[in-house]
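**Q** A predicted structure for the sequence below; I have some questions about it.
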Amino acid sequence: MKYNRKIFIPVIALLLALFGHSFYIYRFLKDGTIFTGPNDGLEQMLPMQLYLYQKFIKGEFFYSMDFGLGGDYFTDLAYYYSTNIIYYVNIIIVWFFDLFLNFKTDSVTFWAKNAFYVSIFKSSVAILFSFLYFRKIKLNDTSAMLAAFLFVMSAIYFRFTLYWSFFSDVFIFLPLMLLGIEYFIQNKKRSVFIIAVALIFINNFYFAYYHLLAGLIYFIARNIFTSKYDTVKRKVQWIHFVTMSIIGIVISSLFFFYGVKSFLQNERAPYKAGIPLFDPFDQNANIFYDNYLVIVLFLAVQAIFTFKLYDNYFYKFFSIMSIILMCLSFTPFIDSVFNGFSAPQKRWHYLISFFTSGLIGMYIMRFRTIPVKQYLISIVPGSIIIIISHIMIHKAVSWIFIMPVIIIVGLTVLLIQNKKQQQLLYGLMIALILVFNWDVIRVHNKLDNYNPGIDKRAKMTYIESSVYDSPLQRYIINQVKDKVTDDERIDWRVLEQDNTPMYQSFKGVSLYSSIFDGALVDFYFKDLKINLKEESVSRYSTFQSRSNLASLFNVKYLVRKSYQTDIPENFRLIQDDGKYKTYENVKPVPFVRITDKFMNSNDVSTIIDREHAMIEGIVSDDEPTNFKLNHAENLLDQVKITASGASWISDNERLKVNPPSGGLIIEIPEVIKKKYNDFYLDMHVEIIEPITNHQINVNKYANNRLFQTSKYRTHYDDLLYRVKSPDNNKILIGLTPGTYKLTVNGIYGEDYKHLSNVKQSVQYKFKDEGNKMTVSLKSSKDGTMVVPIIYRDGLKAYVDGKKTEVKRGNYIMSTVPVTKDTKTVVFKYTPPYFKLMISLSLVGIILALLYLKFVRLEHEKNH
């Protein structure tokens, strides 16, 4: 019987998971609706899964030059999948079956289909662990499975899975962690909790924090308010839970450390916007009807008002936790606490789903003991909430008609005397609750997750279209890839898809990730003021059509849609396919340069001089300046600036722009205009009022800036604009209506003489083998080699086999001293402290085994 049960329960969990996903499976088969959001899902999740799989199966685990401009993808993608256990299980299975079935894992379409299988598997495991937990707190099989189904197959599970698939891993690890706590408190078994802590901290450092808070709250509540099932004294609980937690974290060191490191070395401005005490009570705050994230079933409200059942410890515990969490959902402060006291994020609401689902399971288990009068009273609050919500929120939901059917069937169960008939109706009631929950998630996903603005893009046809990854794009990029060498890059992305290089497999110049190295943030937004068209702290892309930077980072080819005009100077058209144009850089800078010229970073302030210094030599934080740079002239006092459709409140400090639009006109004298190919316009622009997204349009370069309190704002308002020398001698600055802090700091001309004077001083070959990058020198000289391999701590160089220190130069490049006799320089990367972290994880495993074997508990029951 036990053997049959071990098979039967997981099968039931799988069938329930399939039932919960049936709506999505049907839509996929019917019209190709994918199981991922067209925003972050297609822009981040699927490209990253594809990218990491391609790296891992080749035995490459840490650094790559095609990770944006280059970097440590193992560390930077720890927030996503690089340490994710579910992902590892997935790719091992994919790799195995791909040996026989040829899945075409290099296409996003495969990973879009794969999302269905992963979610069904993941939710099955989550249902199973939840079932085991609910059984541990004394629910019977039916009620435990019902509670598990309601928790996992919930609105928030599908919201998480569709948009950020790794978010929904919490549905596995929360019940596993709580199961570990209960096993210890009730049975003195410690292994489950240690395993749970280790897995949680390995899987995702960010949600480890969520679980830390949730586990601590749960443990403290269970420690203070004990049950008759507890067998371990309070003080002993604290000693061992702290010990087990530390051991679990030590085991996770190899993965958890790099997740934390990625977070700490990322650079984001602190969230300065005020956090109100309460959210306005609108549709998004109503968690009982059509909330965009979580929907509390009306049965949970009935359960809360069924006071007769409060004689059970766990019923009372879950009821109180549900009430507290539901109340806390209305205050953004708690959202901020769970998000590390940063910008409020409602990612902890899965806890509401967990406790309300568990409460419903307990309610159904003892349902037949409820007096009719109390039942009738208990249905009133929930019914009123739903009716008022239905009237106030103008969205029709079909499940509102199932609700009275469940109420009537429930009343009939309590009224009927015949045991067989009562049992039959009781079973019908449970079946109706399953269908009711299924319809709740179906309607929620149709109205909220797949709303009309998203539904058209959430299709397989969208993935294969020109707005994402078309055959024509693949054909053009493959042609260009055949031309580039290992040391050259392609500047191309599909519209705003900054992770295009990940899924079209080339060395690009863009990346979209919530976390990447802070040095790149500084380089883009502070050091070189590369002003992206779409402001975002999570992205970087291209070089703002600045020819100097494109050449310094070895952009050899550039591909643009035929209508796009943001082409850097010194790029010539070499191919026109009607829809797309390909350009070649005619003034490249050699990938390998050896120089003895240094410019200290403190001695060069203007952006154009920084570019010239990087071309002439190496900008360094450590070395003194040893060559003279002809500084670019600020032309500000030679141009005329006038307001148009706007007025200065304070000259060159504060500007009021009138509707419908206005700004500034900068007139450049003809004699100056003829001298330069481009102009660099340096300004401070910061909107004061209103609080809104706004646009700064400089000679048709439309720069979209985020509203003042946006979580994704860069907070860099010193902006640079590259302007092609205008035919009409005018630079037009258009602004969205509003009041701005605006100061024009400078205008500089660029004639590209520095770029034209670059000579290939050494002969070399470069080979990128993923795990190592090799520079073979046919000729060399004494000096410092500088290469546009993005510097990271942990990067090592071997000069003719001898280990040599790599230093940072030109803000983010790598430099190595060489001599005239140097033949080869090999670059390798290992994350810092890697061997130490491996050792710590092994020590953790040994400590766990010793602790479980030799450390005994007191055999005294807690009273």
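**A** Looks like it came in fine.

**Q** CA only for contacts and neighbour counts going forward, please
**A** Fine.

**Q** so which helix or strand takes in residue 789?
**A** Taking DSSP states H and E as the definition, residue 789 sits outside all helices and strands.

**Q** so how far is residue 609 from it?
**A** 22 Å (CA to CA, to the nearest Å).

**Q** now residue 126
**A** Taken as CA to CA, the span from residue 126 to residue 609 is 57 Å.

**Q** more neighbours: the two, which one.
**A** Neighbours per residue, other CA atoms under 10 Å: of residue 126 and residue 609, the larger number sits with residue 126, 28 against 18.

**Q** for that one, which non-adjacent residue is closest in space?
**A** In space, residue 126 comes closest to residue 172 once its chain neighbours are excluded; the distance is 4.2 Å by CA to CA, 6 or more residues apart in numbering.

**Q** count of neighbours near the one you found?
**A** Neighbour tally, residue 172, other CA under 10 Å: 22.

**Q** now residue 101
**A** Neighbours of residue 101 using other CA under 10 Å come to 10.

**Q** related to what we said a few turns ago, hmm, the residue nearest to residue 126 is touching residue 131, no?
**A** No - counting by CA atoms under 8 Å, residue 172 does not reach residue 131; the two are 11.0 Å apart.

**Q** what touches both of those two?
**A** Shared contacts of residue 172 and residue 131, defined by CA atoms under 8 Å, 6 or more residues apart in numbering, are absent.

**Q** which element is the residue nearest the centre of the chain on?
**A** Nearest to the mean C-alpha position of the chain, by CA atoms, centre = their mean, lies residue 514 at 4.7 Å. For residue 514, there is no enclosing helix or strand under DSSP H and E.

**Q** so who does it touch?
**A** 537, 538, 539.

**Q** any chance of those residues in CSV, plus secondary structure and distance to residue 353?
**A** Below are those laid out as CSV (DSSP: H, G, I helix; E, B strand; the rest coil; distance: CA to CA, whole Å):
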residue, secondary structure, distance to residue 353
537, coil, 31
538, coil, 30
539, strand, 33
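
**Q** ok, so of these, who is nearest residue 192?
**A** Using CA to CA, residue 538 is the member of the contacts of residue 514 that sits closest to residue 192, with 37.0 Å.

**Q** now do the same contact list for that closest one.
**A** 512, 513, 514, 515, 516, 712.

**Q** kindly recompute the last result at 10 Å.
**A** Shown in contact with residue 538 (CA atoms under 10 Å, 6 or more residues apart in numbering): 267, 268, 511, 512, 513, 514, 515, 516, 521, 712, 713, 714.

**Q** ok, and the closest non-adjacent residue to it?
**A** In space, residue 538 is closest to residue 514, 4.7 Å off (CA to CA, 6+ apart).

**Q** want to compare, so here's the second one:
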Amino acid sequence: MNMKKRFSTEKKTDYYLIYTLAFGIIGLILYLQFYLNGKSLIWSHDGVPQHLNSLAYYGEYLRNILHSVFVEHKFEIPMWDMHIGYGSDILTTLHYYVIGDPLTLLSVFVSPEKTEYLYAFLIFLRIYLAGIAFSRYCFYHRNSKQAVLLGSLIYIFAGWTIYAAMKHPYFANPMIYLPLILLGIDKIYRKEKPYVFIWSVALAGVSNFYFFYMLGIFMVLYAAFDYFVVFTDKSERTIRCIGKWLAVFAGYSVIAVLLAGIILLPVILPVFGTGRFQAENYVPLFYDRIYYEKYLSCLIGENMIQWGVAGYTAISMTGVFVLFAKKKSNTALKAGFLLLNVFLLVPFAGHVLNGFSYVSNRWIWVYGMLIAYIFVKIYPELFRLDIREKRKVFVMLLIYCGAALFSEAARTQRNMSAMLLLVCSTAVILLYGSIFVRKRNLCLMMSGLLAAGIFFNIYYQYSMEKDYLSEFADRGEAMETLESGTDLAVLDTEDDSVYRYDQLDALSCENSAMHMGTNSTSYYFSVASGSIGEFFDEMYLNTPWEQHYENLDGRTILDRLASVKYFVVKSNRYQYMPYGYYWLEGSAEKNGKIYEAFGSEEALPLGYTYDSFIPREEYEKMTVTEKQQALLQGIVLEDSSLPEITPEFNDQEIPFEIRKGKGCTVKDGKIKVTKEGAKLELLFNGLENSETYLIAEGLDYDGLSPKDRVSEKKWNKMTRYEQNQLLHEDSHWRYWKESQKASITVGGQFPEKTIRIFTDKYNAYSGKHNFLCNTGYEKAAKQSITLTFEKPGAYTFDKLKIVCQPMERITKQTEKLNQEVLTDIRMDTNRITGNISLSEPKGLLISVPYSKGFRAYVDGKETELKKANTMYMALELPKGEHELRLEYRTPFLVPGICLTLAGGLCYICLVFVRMKLNKKKVPKV
């Protein structure tokens, strides 16, 4: 038996027991930070409405599938759910969070009320498995158990897990797949079985498309670096050899991607059509100066901006010093370390690695594996440094500490403490061989310093830094948060028909309808429907997000078009009510607050009809207020057999005067604000019985530096000392960060609303610059609107208008659409059915977001389903009585299944071919 075989078969049970024990102790200490403070591990912002909600939903989803198979004896997989937003595809919406991740399958065994415990368990399970995967990679390269144990703990208890994986549990998933993929690459180069590579890539593909993209890039980089490590002979580095290996990896990669096709294809293609993906974000040539000033210290200290969450325990940097102190060895590790640091220092790298979207270093877990493996690889060298190498290490320590703490901004308590640990770690290495000589003592000291570094990072993250724990939901209350008073009030109506509800300032938790089984106008997930985003853009809906919206801004016409039957407000806040909601239908109490659901007799059902149409090209020429009026008069289609109509409009643009407040000037489409909370008053004579809109087109924001906020007159009056003070403050002002976003509060004799402006420098930017803020419906005419600006800066606009939309025609127009409607509407698994009777040919609009996944059958015959009114679906129906059936299948799911079957077939063929070749290699006896 050769040496390599002996090493691979050596028992490592003791290692995994010790690793599990060490992980358990550190994990317990980490968990206690939450438990002793009465907190759950669920981040309040995204964790409750997205992560926990999705996990609980997925458990119910899996149980329903099993029930249909084993109890009802039918195979039905729900693919579409009306309770998610306006109606959404289940796979494409929830893949980013749960569907595809093998670990979330455990939710099938856990009831919704116990999901919080599963959620916490899965966070630590992912981190534990990441350490196991890293260990397997290290052991393959014949590293010692001591080194691997220390390296594993460096890898899994860095800032990425302590901070990021607690907020977003699936952020730990790529840490599991990366070591396995790299291990697979090593095996292929050494002509071993390629199965580890194929299945780890395939699992990464079905687990999360976002991190799969990053893994793909680093997989290629690693394969390129590793090639020159494995093949040292010049004859093996020819173009022909490189081409051969490219073909080998391409073949295995194709098989892996094909295997993942069942999820990867349906999920990726819709993402390309979203505004957030297509938006052109600002990518600076360099980061802000303070980023570079704090960069070195943040590697082992506090968190960097742009998701540069490093926080590696200090002894890992000692390993880097030793690496570079050794000449002519581990060249690939040195090159990799330098390359990844360049990636962290150049914003364009963060742009590319984030899918050519906003600048983000969410790939830093790769850096974590590299720095952990550097320590593993260099660990034996700690025991045999000569005097020259120790001098180099000492010089590097001095240079690093001096450079890291040179800037005043970097000298925070956390960074200073990290430097102290680094000095201690390096000192232990330098003193070995003189002050103490036993290897066991050095090992214990390094282990102790590692533990101290990890506990130090945990302590600062949860006890000292930014009150981080306050961002997490209280223990035992997260699931209860999803049971919102808004939904309870709607359910109190006991209305079993198909409808939606809307609300203003009454939604305690996004996506609550998904949990409660109601239909709302709110949505908050990372992937959203492109047609909904397009409609919201046309309507200038007052939200800067494409994937996060809470209501239709109380706009009566939009509520009618969306089949909104109930409008929910908190008790006594009736000023939020739009036009047409008069009857109290349901109410509920939640956390001491009363929620009331008011109904409208004029509400449109899920399917209503038009007797005429508006060509799309004519519709696009209209103003935003004309468009919403047009949608009540004719259905908007590319073409139609219905008669064409010319809509009539009664909105009026109202002239206004501007009364400027202190710290605010207006000139040539630019509002210059030099003071926080500066006000601007718009005075006008509005219309009675109207909704009054503030419309801003081309609205954008650019921050003003402290120097720019001072007028030339004031600057000249300042003393030289005061000018220098201001210039010093100006030099530390961060343009990129300060110009990311701003808000304008719209107030007056009506409930306040906020226009949020995201610039191309902000990570949630989706290209929105046109906003319509509905100041509400009133019988009396409005006279003024007050704008309050959140922060100093230049607020620019192409047009600023006040428009009044009278309500007098809306009732009559709604009644016309409501004459012949879809009845007996029933929602089944992937199916919507109903009946309709028409006195003439009409266009039936179904207020469900358009998707290529729907197929329509009228009287049993497939009928063309058209995209109508930008967002919805429509059928053109002849006169008479009709039965309607809509069936849904996730778009590209069938091609995805075909790809997976093809991948499975290729994989089987590969296995048989390899078995046959191996048999030929066995010598005959």
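**A** Thanks, I have it. This one's a predicted model, so the numbers in the text were calculated from it and none came from an experiment.

**Q** quick TM-score on the pair, please.
**A** The TM-score (TM-score structural alignment, normalised by the length of structure 1) is 0.87; 828 aligned residues with a CA RMSD of 3.4 Å.

**Q** sorry, back to before: the residue nearest to the centre of structure 1 -> structure 2?
**A** Aligning on TM-score structural alignment places residue 514 of structure 1 opposite residue 526 in structure 2.

**Q** again with residue 827 of structure 1
**A** Per TM-score structural alignment, residue 827 of structure 1 is aligned with residue 886.

**Q** number of nearby residues for that match?
**A** Neighbour tally, residue 886 of structure 2, other CA under 10 Å: 19.

**Q** show me what contacts it?
**A** With CA under 10 Å, 6+ apart, residue 886 of structure 2 has these contacts: 827, 830-834, 853-858, 862-863, 865.

**Q** helix or strand for it, which one?
**A** Residue 886 of structure 2 is part of strand 880-888 when elements are defined by DSSP H and E.

**Q** and that strand, how far from structure 1 on average?
**A** For strand 880-888 of structure 2, the mean deviation from structure 1 after alignment is 2.4 Å (mean CA distance after the TM-score superposition for structure 1).

**Q** list the buried residues for that strand?
**A** 882, 883, 884, 885, 886, 887, 888 (16 or more other CA atoms under 10 Å).

**Q** picking up where we left off before, the contacts of residue 886 of structure 2 in helices, which ones?
**A** In helices, defined here by DSSP state H, there are no members of the contacts of residue 886 of structure 2.

**Q** now, which of those residues sits nearest residue 348 of structure 2?
**A** The closest of the contacts of residue 886 of structure 2, once distances to residue 348 of structure 2 are taken by CA to CA, is residue 853, at 36.7 Å.

**Q** what's the closest one aligned with over in structure 1?
**A** Residue 853 of structure 2 maps onto residue 794 in structure 1, by TM-score structural alignment.

**Q** next, count neighbours for that match.
**A** 16.

**Q** wait, residue 81 of structure 1 sits on residue 56?
**A** No - if you go by CA atoms under 10 Å, residue 81 of structure 1 and residue 56 don't touch, sitting 11.6 Å apart.

**Q** quick one: list the elements packing against the helix or strand hosting residue 420 of structure 2.
**A** In this structure, residue 420 of structure 2 sits in helix 413-431 according to DSSP H and E. Packing partners of helix 413-431 of structure 2 (3 or more CA pairs under 10 Å, 6 or more residues apart in numbering; DSSP states H and E): helix 289-298, helix 315-325, helix 387-404, helix 439-459.

**Q** next, the angle from the last one to helix 413-431.
**A** To tie it back to what came earlier, the one meant is helix 439-459 of structure 2. 170 degrees (axes from the mean of the first three to the mean of the last three CA atoms, to 10 degrees).

**Q** which strands or helices does helix 439-459 of structure 2 pack on?
**A** helix 13-35, helix 145-156, helix 159, helix 315-325, helix 413-431.

**Q** winner for burial among those helices?
**A** helix 159 (a mean of 29; mean count of other CA atoms under 10 Å).

**Q** what range in structure 1 does that one sit on?
**A** The aligned range for helix 159 of structure 2 is 155, by TM-score structural alignment.

**Q** how far apart are the matching stretch and its match in structure 2?
**A** Relative to structure 2, stretch 155 of structure 1 is 1.2 Å off (mean CA distance after the TM-score superposition for structure 1).

**Q** centre of the chain to that stretch, how far?
**A** Relative to the chain's own centre, stretch 155 of structure 1 is displaced by 20 Å; criterion: CA atoms, centre = their mean, to the nearest Å.

**Q** same check, this time on stretch 564-574 of structure 1
**A** 33 Å.

**Q** quick check: end-to-end length of that stretch?
**A** Counting by CA to CA, the terminal residues of stretch 564-574 of structure 1 are separated by 16 Å.

**Q** which of the residues in that stretch are buried?
**A** Buried, per 16+ other CA under 10 Å, within stretch 564-574 of structure 1: 567, 568, 569, 570, 571.

**Q** next one: the longest helix seen in structure 2 to chain centre, how far?
**A** Criterion DSSP H: the longest helix present in structure 2 is helix 893-921. Chain-centre distance of helix 893-921 of structure 2: 35 Å, with CA atoms, centre = their mean.

**Q** quick one on the thing from earlier: overlap of the contact sets of residue 81 and residue 56 of structure 1?
**A** In contact with both residue 81 of structure 1 and residue 56: residue 88, using CA under 10 Å, 6+ apart.

**Q** who has more neighbours, these two?
**A** residue 81 (23 against 15).

**Q** what does the more buried one align to in structure 2?
**A** In structure 2, the residue matched to residue 81 of structure 1 (TM-score structural alignment) is residue 98.

**Q** just give me the match in structure 1 for residue 784 of structure 2.
**A** Aligned partner of residue 784 of structure 2 by TM-score structural alignment: residue 731.

**Q** need the contact list for the residue nearest to the match of residue 81 of structure 1 when sequence neighbours are not counted.
**A** Nearest residue to residue 98 of structure 2, sequence neighbours excluded (CA to CA, 6+ apart): residue 104, at 5.9 Å. By CA under 10 Å, 6+ apart, the residues touching residue 104 of structure 2 are 54, 55, 56, 58, 59, 97, 98, 118, 119, 122, 170.

**Q** repeat that for residue 587 of structure 2.
**A** So residue 587 of structure 2 contacts 485-493, 568-571, 594-598 (CA under 10 Å, 6+ apart).
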